[in-house]
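Undergrad: Next comes the sequence, and after it the predicted model I'd like to discuss.
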Amino acid sequence: MNLFLKRTYSTNANTIQWNKTIRNHQINKNYQQALKLFEIGIEKKTFQPNSVTYLTMLDICKEVKSLSTLRTIHQLINSSKNIHSDDKEIYNNPRIRSLLMDAYIKCHDLDSAYRVFESMKERNTIDYCGLMTGFNNQGQHEKTYELSKQIPSSIKFSSPILCTLILQACTELNQYADGYQIHQNGKHFLPDSKMLMNELLNFYLKFNREKQALDMFEQNSNQRTIIDYSLLMKYYNHQYQPQKTIDLYYQLRNNPQIRPDPIIYVLVLQAIANGCCVHTSEKIYDHIKKFGTNIDVDNALINMYGN
């Protein structure tokens, strides 16, 4: 692959045809054939890659998660800025740089992704969301938190997804004041953003702010999800308040838009075990028999009857 870097840059009429062929391989999910074709074309100087070529190849790198190929393509893109004006447009193309960063994230190379991010002349909400998602997914919440301090307010509070990602980091790092600020500036996204609502509920429960969590739960009653119920039930179980968990369970059963899942049954069985509510256990066991069990529910039943 190092032979890629020995090529000379000259316009070639074959580029359009090669792009079509590589694109057809991508559409048909013949990713390895596309990579090989690109390698041969570069090695033999058969065609001149343009922006379309690199956008296609970066998409393919994301699919196959080939870090070595991605790094080689990155080197080619970087070397293009020293050639002539047409190739400099490749290096400065914001779509290419965004996709390059995203490809590194998919390949779990966040250090390289961040270097690409830093090299961008312009950054948009999608770029910030992509990098923060990568950080949070790998447990690097402190990097999301640090990055959030650099974001202009016009971008920071422009997206419910971005607010949610920053809030996740605040929750993990025990940054209550910053998380509260996200809530205040992101209120206009509620109740339409269920993801942000879930994370806010989790945030307040993490800091034992039960009143704020319940206020959100009640105010957004038409937008509740099963995640909201499970978060509250888990909190009450940790606080050894089994009756509140059981009450939430029956409230959930009266909600025609949501059906209990195995997690809900495990949580309510844990509450029954903590409270030793024998009469309640018989009713809920009847519900479980109709629903069907799995290994987690079975273990929770064993624990409940053991208690």
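TA: Received it, and whenever you're ready, just let me know what you need.
Undergrad: from here on, contacts and neighbour counts on C-alpha atoms
TA: Fine.
Undergrad: middle-most residue in this protein, spatially?
TA: Ranked by distance to the mean C-alpha position of the chain (C-alpha atoms, centre = their mean), the top residue is T133 at 4.6 Å.
Undergrad: this is the comparison structure:
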Amino acid sequence: MKLHSRTLHQGVTKLNMSQSKVNRKHNNDSAKCGGGGSKFLFQCNTQIAENGRNGNVKEAEMIFHKMPVKNTVSWTAMLTAYAHNGQINNARKVFDQMPKRTTVSYNAMISAYIRNGCNVSKAYELFSVLTERNLVSYAAMIMGFVKAGKFHMAEELYCEAPHEFQDPACSNALINGYLKIGEVNEALRVFENMAERDVVSWSAMVDGLCRDGRVAAARDLFDRMPERNVISWSAMIDGYMGKGFFQEGFCLFMDMRREGLVEVNSTSVTLMFKACGNSGRLPEGMQIHGLVLCLGFEFDNVLTNSVITMYCMLGCTGMAGKVFCNMRDKDLVTWNSLISGYVHNNEVEAAYRIFERMPEKTMISWTAMITGFTKSGRVGNAIELFKMLPQKDNFVWTAIISGFVNNKEYEEALHWYTRMIWEGCMPNPFTISSVLAASAALVALNEGLQIHTCILKMNLGCNLSIQNSLISFYSKCGNVIEAHRIFLDVIEPNVICYNSIINGFAQNGFGEEALCIYKKMQSEGHEPNHVTFLAVLSACTHAGLVEEGWNLFKTMKLCYGIEPEADHYACIVDLLGRAGLLDEAIDLIHSIPFKPHSGVWGAVLGASKTYHRLDLAKLAAQRIIELEPKNATPYVVLSTMYSASGKKIDGHLVRETKNLKGIKKNPGCSWITMKDKVHLFLAGDQSHGNIEEIKATILTMDREMQRHCGC
């Protein structure tokens, strides 16, 4: 909920209502004094105001200029019409030409400056010369200072204002200003010192406390409210949902219904649909859907679109489809919601059928469909669809590029990124993160450096997601010093940022440094997650820090309530195995509460080979073969170990078994980058276009080595 802007708007609306009362008084005074022409004058003033509100400035001008007699209200109405439509210079001309200016006129011009670009200095010039200030004058000027971020001046003016003008309008302006910049305690200070509070004041503070994570304090304030409206109820419900307290939020929504003093509106119901979708609550979602039908909201497109989105989030695409079919008037959001919902649930064919039926396709629908195809591995279909697009924005380019990355077609991702730049489309942070991931996967340092240069030119160097991607990229390319430098430049690192640098140090063998970063992360109040522990356990494994790794493994559940997953067990088994503690590793495997994956047994197999434990190697190989029948590694390792221990017949039998089953070892793979092009080579590969030249060069090099080195 964007309550701060909404309550600010309510404050402005109240001020405008106050201003309107004054305007009506002026009109009535004119009617009393003007004799027969007063009715005509009143009608003209009303028409100018209405045309201004509706954007018909030319019509308002025509009426204004044709008026034989004008009063202060006429001039103010024309000024406001210009200001309402962004014509601030014309508004000022009218103000300067006014034969007589009143407080209302000054207030209108002050509000015009604040509303149009927040020219607070010019607004304050007028405020300074205004001798007869009223509530509207002070509230408008305080609002102006708040919008301009000049809180000290807003506070000074607030203190100068007569007490009868402070509450609630001026106080509300100050409260909402502080809440918008996250200064909740300052807002609370103003709130607590208010002599008179209205529902806007209370609602703003409830929402502010919820956004600050202080849900209990918000509920205490909510319970003390003398009067509640739908905004205050929605703010408290949203606060609960935002912190994951679904049951409390749902019960509060039902309390609002039972009280019956406040009518449920589309905003509060949309909030509930979103919460049900995010929390996986189908029964409650269906209950709210039933309420919508009972209240007669089924023709509200905003609500119905929310229903479709909720059912798709809950995996009930059939129900979403029924809601879609029953809709009389489908807008673009409706079509896009269902297409995106099908894509989210991997029902690409169903999504494409809706996409083909869509009367007017938008960039959102094209992007969703391209994402759906790449997500299901149908990159060819995604490319076909992409080529059909008459115009392409950076979101659709990002969809196709990230699709290549997700399908491990990294070279294609870089190629399409180059095309994107050549076609004059500027990448966004998501595009940059995708191509950095591709560069990291290919260890393409030059390409990554070029992308980094592009980042700096676009002034995106302080974007957190890009900084995280750069840390991962440089780490995977072995430049952990640069990765660490970027990490130090991050102003407010999040958990992802810490995970990236810890993992970077771990991958490059800097176990002690990884643990130092982990300790720093804890000291700064960041709670580790599954990924963090995987990174620090990996660091301990590579650095041989057995005791530290074992202690970290135990703290996962004891201190943070994180259940170790298969990869965590694989890491700790690898750690014990590398240290020669194979029996302890086997004991740990037997304690795993689920069936271990091949990575766990792979760690045992590798350690068994290192420490010549043929008994455990046989056990590990047998388990890997059961889990991955086509995996050649257990056969190769076991055969080698048999031969090394003098059991050549057993080794031969293992190789024969592998060959009879048609299992082949995956060939080794290498790549080099030359002239901005990546060349891929497999062991025994003859497919390269220049293979004959390559073979001739290798032969020449071999002869030269023999001649010079005697190799």
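TA: Received it, and whenever you're ready, just let me know what you need. Since this is a predicted model, take the numbers as computed values, not measurements.
Undergrad: Just the TM-score for the two chains, thanks.
TA: Remark: TM-score between the superposed chains equals 0.65 [TM-score structural alignment, normalised by the length of structure 1]; 260 aligned residues with a C-alpha RMSD of 4.1 Å.
Undergrad: list the buried ones in the helix or strand encompassing the residue nearest to the centre of structure 1?
TA: Following DSSP states H and E, one finds T133 of structure 1 within helix 125-137. Under the neighbour-count criterion of 16 or more other C-alpha atoms under 10 Å, helix 125-137 of structure 1 has 125, 127-136 buried.
Undergrad: One more: stretch 488-505 of structure 2?
TA: Under the neighbour-count criterion of 16+ other C-alpha under 10 Å, stretch 488-505 of structure 2 has 490, 493, 496-505 buried.
Undergrad: follow-up on the earlier one: I'd say the residue nearest to the centre of structure 1 and L167 touch.
TA: No - counting by C-alpha atoms under 8 Å, T133 of structure 1 stays clear of L167, with 11.8 Å between them.
Undergrad: how about the nearest residue to G144 of structure 2, chain neighbours excluded?
TA: Leaving aside its sequence neighbours, G144 of structure 2 sits nearest to I114 (C-alpha to C-alpha, 6 or more residues apart in numbering; 5.3 Å).
Undergrad: and the residue mapped onto Q181 of structure 1 from structure 2, what helix or strand is that in?
TA: Residue pairing (TM-score structural alignment): Q181 of structure 1 is matched to R485 of structure 2. Assessed by DSSP H and E, R485 of structure 2 sits inside helix 480-489.
Undergrad: That helix against structure 1, how far on average?
TA: Taken over the aligned residues, the distance from helix 480-489 of structure 2 to structure 1 averages 1.9 Å (mean C-alpha distance after the TM-score superposition for structure 1).
Undergrad: Give me the contacts around that helix.
TA: Contact with helix 480-489 of structure 2 is made by 467-468, 470-475, 493, 497, 501, 504-505, 508, as judged by C-alpha atoms under 8 Å, 6 or more residues apart in numbering.
Undergrad: since we're on T374 of structure 2, how many residues are nearby?
TA: 24 (other C-alpha atoms under 10 Å).
Undergrad: And for it, nearest residue in space, chain neighbours not counted?
TA: Per C-alpha to C-alpha, 6+ apart, closest to T374 of structure 2 is G403, 4.9 Å.
Undergrad: quick one: what's aligned to the one you found in structure 1?
TA: So, by TM-score structural alignment, G403 of structure 2 is matched to K106.
Undergrad: wait, doesn't its match sit right on D59?
TA: No - assessed by C-alpha under 8 Å, K106 of structure 1 is found out of contact with D59, at 10.4 Å.
Undergrad: out of these two, which sits in the busier spot?
TA: Ranked by neighbour count (other C-alpha under 10 Å), K106 of structure 1 and D59 place K106 first, with 20 against 17.
Undergrad: Next, P260 of structure 1: secondary structure please.
TA: With DSSP: H, G, I helix; E, B strand; the rest coil as the basis, P260 of structure 1 sits in coil.
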